[in-house]
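Visitor: Curious how this folds, go ahead:
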Amino acid sequence: MPSRVLSSAKAKRAVIGVAAAASLVGTLASPAQAATTLMPGGKIYAGAVGDTTTIQNATGTTVGVHSYGRLEGSVPQGRMISLDSSATWRTVANAQPGSAIYNNLVRWATTIKARGGTILLAYSHEPELSSKTNMGTAADFKAAYARVTTIFRQQGATNVKHTLQLTDWAFRTSPSDRVYAGNWYPGDAYVDIVGADAYNWYTCGEGRGNWVELSTIIAPLLTFGKAHNKLVALPEFGVTKDSRRAQWLTNAKNYIVSNEAWFAGVYYFNHPPTNLKNADCVWNLSTWAEYSAYGSLLKDVNFAY
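Guide: This is a model prediction of the structure:
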């Protein structure tokens, strides 16, 4: 891993983290508590979902990994891990010592604790989607999220940053909408980082023919994070194949760096669509210009893996 020189980000993030406790809506109880949300070294973790090897070979730099795993299975490697389960949220929320769910959560917690280093963990990503209505209500999700966080903390997994992973639309829609982020927010006591999966669909999948910059897509996420004095993350972000993709990535990097004090992690979705409705989207990077643009982010002094 190439050496890194600490930028002013660490000091900047520390100042904002403390000041925000006194000035923002929905703050934590004290500046000391606010400071605990900062990432080690003032860095932003950067990487990808899916094919990290090609990005690494094309850019000549280390690529952080965001992986996905099931509670019932093994704990995958990754700087960020999304944890899902076949159990309903209410079942997880009610998990008691000795039950299979409780034992699996303890196994995950102790495994990640033993690895050391900061790990971003997202329980039941994108819970607001209609495809997850069989998992329960928003209240059930919040109770389950709190239970997972509590069990991890009871096991002493202090290296885990509990990350809420919603879609970008959850932050952009009206508060009256069922999927609005505020309806799914488990509370400041249980969330360390607020994340959004952000995509520029353009004309594919859910797109409506509008080319949208990342800054526009995630501005509401940043507003929400600041209101709760929480760092933000992009567990997934992507842009469908287009001649403007390299410039879009460059603009994305510039926006993230300009707001670096509030970012914890960013992971490009270098993976084929996982939903048949979006089968025509091409997220994987493919040209030298695109790899160069994303490689510039990975090699930036403010980013780590």
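
Visitor: drop to CA atoms for contacts and neighbour counts, all remaining ones
Guide: Fine.

Visitor: what's the closest non-adjacent residue to W283?
Guide: Computed as C-alpha to C-alpha, 6 or more residues apart in numbering, the closest residue to W283 that is not its neighbour in sequence is T240, at 4.9 Å.

Visitor: Another for comparison:
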Amino acid sequence: MRIRARGRAIALSAVALVGAGTVLSACGSAAGNDGSKGGKSATNARAATLAEGRSAAAGGDCGADAKLMPKCGAYWGIYSVQGKSLTSAVTDIEGKVGRRFDIVLRFHDWSNAAGPGRFPDASERVLGGSRLLFFAWESKVYQKQQSYKWRDIAAGAYDKSVVEPVAERVRAYGKKVFMSFDPEMDRHQNKGEMKGSPAEYVAAARHVHDVFQRAGVKNVVWVWVTTGTMSGVNPQRMLDSYPGDAYVDWVGWDPYNFYKCHNGPWHSFDEKVGPTYRFFQQHGLAKKPFILPEYGTQYDPADPKRSIQWYREIPGVLRGKYPNIAGLIRFDAGPGCNLKVDNGPGMLGSYAAAGRDTYLNTSGH
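Guide: Here you go, the predicted model:
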């Protein structure tokens, strides 16, 4: 669930560092797309297939294939608005943690205008020189808080004015980029922020993908991003919103330990990631690489040790339990729910220590 204010999100973005790897070919579809649900044995076999090409050891340049899948370890990324500019927001925290990040994430809108709608911009080009860029592209205009309907996007209503110009600029950029169309689409199927039904999202996502393909765009790695919320009707809603393997290269979701901000219990990194990870594996996506485009935690002043441990456990948990997760991007912003990286004593140091683990140094930095 996203907690940032869009007015701040349009100004800056997150960076993920270039990593390495071996990407898999498109795998079995999720239930609701090809009718298959994938039993437990099939799920285990798919997970084993993914793990075959990946090593638990990193430290050194793993390399990356056409879909940017690292064959060892996982990308360590950042989204930050804690700076005077996009570049300084990223480079300032890099200086504090003692390493360059692997990916930069930035949010862009549907305005096709200078600023939030025209990308990649000059700052992104600078950061992209030694990092991967991740564009989260949302079908709304931030300034007007105006959203567009998926059925209209699928019908081609915005091809000439928005989709084709963006496709051309991304193609001209040339370097491989991650890109998601309407991340957390399941959140936009609730009353009050309805963009359409799951089927309409699927049609829109496929149409945008096809427009890029017809424009000769070969440098986009498509990431399908949900909230990952495992309550109520949302698990089925997520499955129903899956565009299909031919349209999805990576699968992503956004786990947060909101704690008292949402009046909930404390959850460790493992506890937040595990349920959605297992759900996607069990429903036909086990051969897709996974990424956490946003994640974060609050700080617990009553128990600082467990707050610090939240970061420290990440490398070991990924290495030992979640081989599909090949990238994660820390959401570094506040106020509201304070989810900044350095949101309490000891947090910055433990985060920096996690990022120095060999499993999270796929580029040999």
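
Visitor: ok so, going back, please determine how far the counterpart of the residue nearest to W283 of the first structure in the second structure is located from E168 of the second structure.
Guide: Applying TM-score structural alignment, one finds that T240 of the first structure aligns to Q298 in the second structure. Counting by C-alpha to C-alpha, to the nearest Å, the separation of Q298 of the second structure from E168 of the second structure is 40 Å.

Visitor: Look at those two and report which has more neighbours.
Guide: Taking neighbours as other C-alpha atoms under 10 Å, Q298 of the second structure and E168 compare with Q298 leading, 22 against 14.

Visitor: so what's the more buried one up against?
Guide: For Q298 of the second structure, the contact set (C-alpha atoms under 8 Å, 6 or more residues apart in numbering) comprises 257-259, 261, 307, 337-340, 343.

Visitor: mind checking the SS state of the residue most central in space within the first structure?
Guide: For the first structure, the residue nearest the mean C-alpha position is P235 (3.1 Å; C-alpha atoms, centre = their mean). Using DSSP: H, G, I helix; E, B strand; the rest coil, the structure places P235 of the first structure in strand.

Visitor: Who are the contact partners of it?
Guide: 66, 80, 165, 195-197, 265-268.

Visitor: can you check G252 of the second structure too?
Guide: G252 of the second structure neighbours (C-alpha under 8 Å, 6+ apart): 223-226, 290-293.

Visitor: which residue in the first structure lines up with it?
Guide: Aligning on TM-score structural alignment places G252 of the second structure opposite G195 in the first structure.

Visitor: what's the mean deviation for the strand or helix carrying that match versus the second structure?
Guide: Here G195 of the first structure, judged by DSSP states H and E, is contained in strand 193-200. Superposed on the second structure, strand 193-200 of the first structure shows a mean distance of 0.7 Å to its aligned residues (mean C-alpha distance after the TM-score superposition for the first structure).

Visitor: wait, V170 of the second structure sits on E124?
Guide: No: assessed by C-alpha atoms under 8 Å, V170 of the second structure is found out of contact with E124, at 11.7 Å.

Visitor: rewinding a little: among the contacts of Q298 of the second structure, which lie within helices?
Guide: Using DSSP state H, S307 are the members of these that sit in helices.

Visitor: Can you give me the separation between the spatially closest residue to M185 of the second structure that is not a sequence neighbour and G232 of the second structure?
Guide: Nearest non-adjacent residue to M185 of the second structure, counting by C-alpha to C-alpha, 6+ apart: T226, 6.1 Å away. As judged by C-alpha to C-alpha, T226 of the second structure and G232 of the second structure stand 15 Å apart.

Visitor: Show me which of those two is the more surrounded one.
Guide: Applying other C-alpha under 10 Å to T226 of the second structure and G232 shows that T226 carries more neighbours, namely 27 against 8.

Visitor: Now check the first structure for the residue matching that one.
Guide: Under TM-score structural alignment, T226 of the second structure pairs with L166 in the first structure.

Visitor: try Y351 of the second structure
Guide: The alignment partner of Y351 of the second structure in the first structure, by TM-score structural alignment, is Y294.

Visitor: Give me the buried stretch members for the helix or strand encompassing its match, please.
Guide: Under the criterion of DSSP H and E, Y294 of the first structure resides in helix 288-299. Buried residues in helix 288-299 of the first structure, defined by neighbour count with 16 or more other C-alpha atoms under 10 Å: 290-299.
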